[in-house]
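**Q** sequence-free structure coming up:
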């Protein structure tokens, strides 16, 4: 590959990795639905259902992400800049208190 082709390919790969569906993220993290279900203390069909949803509670999404070893942040993007929404961090503190 030419350096230009290689750079385009690497750029495209980074873009693809920066955006994934939950099922793709789980697979990229090397987890099966069964393993994730065990971590979340739910049945495997619940994981399949969550991965197909287009709308869910933020707490559900946070638990899913944390079970994969990640941390969820909610960011609002505007033309003049991005803002991290911290209300959800407050919910986490209330949950652990």
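**A** Done, it's in. Keep in mind that what you see is a predicted model, and the values were worked out from it rather than measured. Numbers count the residues shown, from 1 in each chain.

**Q** CA only for contacts and neighbour counts going forward, please
**A** Will do.

**Q** what number of residues lie near residue 9?
**A** For residue 9, the neighbour count with other CA atoms under 10 Å is 13.

**Q** ranges for the strands of this structure?
**A** 74-78, 81-85 (DSSP state E).

**Q** Tabulate the ones you listed (JSON lines), appending distance to residue 28.
**A** Putting the strands of the chain into JSON lines (distance: least, CA to CA, whole Å) gives the following:
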{"stretch": "strand 74-78", "distance to residue 28": "21"}
{"stretch": "strand 81-85", "distance to residue 28": "26"}
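
**Q** Next one for the comparison:
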């Protein structure tokens, strides 16, 4: 059991239900714009959080391909954490450290 599970257990049932509903909504976002709107943030909020100009945030939300570091910065500006999980032959492998290395490590 992680810290979040422990915290969730201390909350009243109604509040836990609201949190789980909201988390479910965020999980069903199909693109960055939907994710941003569900998080209750504006393009300007993302701009401030990432250092990307607002008009470029608009362009970014329409892109299908981008650097992991850019995607990570976008998600973090919404207050989230980027998780990357590969599912190969029924085994789940957490590849989130790749995005973290893109922040700090050498370019390959």
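**A** Sure, I can see it. Please read all numbers here as calculations on a predicted model, not as lab measurements.

**Q** still on that earlier bit, so which of the strands of the first structure is nearest residue 54 of the first structure?
**A** When the strands of the first structure are compared by CA to CA, strand 74-78 sits nearest residue 54 of the first structure, at 16.2 Å.

**Q** how close does that closest one sit to the second structure?
**A** Here the mean offset of strand 74-78 of the first structure against the second structure after fitting is 1.1 Å, by mean CA distance after the TM-score superposition for the first structure.

**Q** Residue 64 of the second structure pairs with which position in the first structure?
**A** Per TM-score structural alignment, the equivalent position to residue 64 of the second structure in the first structure is residue 54.

**Q** burial of that match, as a residue count?
**A** Other residues near residue 54 of the first structure number 6, with proximity taken as other CA under 10 Å.

**Q** How about residue 93 of the second structure?
**A** By other CA under 10 Å, 11 other residues sit near residue 93 of the second structure.

**Q** wait, doesn't residue 42 of the second structure sit right on residue 36?
**A** Yes. Residue 42 of the second structure is in contact with residue 36 according to CA atoms under 8 Å; the separation is 6.9 Å.

**Q** who's more crowded, these two?
**A** Under the neighbour definition other CA under 10 Å, residue 42 of the second structure and residue 36 were set side by side, and residue 36 has more, 21 against 15.

**Q** And the match of residue 64 of the second structure, how far from residue 61 of the first structure?
**A** According to CA to CA, to the nearest Å, residue 54 of the first structure stands 11 Å off from residue 61 of the first structure.

**Q** With residue 3 of the first structure instead?
**A** The value you get for residue 3 of the first structure to residue 61 of the first structure, if CA to CA is used, is 39 Å.

**Q** Of the two, give the one with the bigger neighbour count.
**A** For residue 3 of the first structure and residue 61, the more surrounded residue by other CA under 10 Å is residue 61, and the numbers stand at 16 against 8.

**Q** In contact with the more buried one, which residues?
**A** The neighbours of residue 61 of the first structure, taking CA atoms under 8 Å, 6 or more residues apart in numbering as the test, are residue 72.

**Q** From residue 88 of the first structure, how far off is it?
**A** Separation of residue 61 of the first structure from residue 88 of the first structure (CA to CA): 11 Å.

**Q** counterpart of residue 33 of the second structure in the first structure?
**A** For residue 33 of the second structure, the residue aligned by TM-score structural alignment is residue 23.
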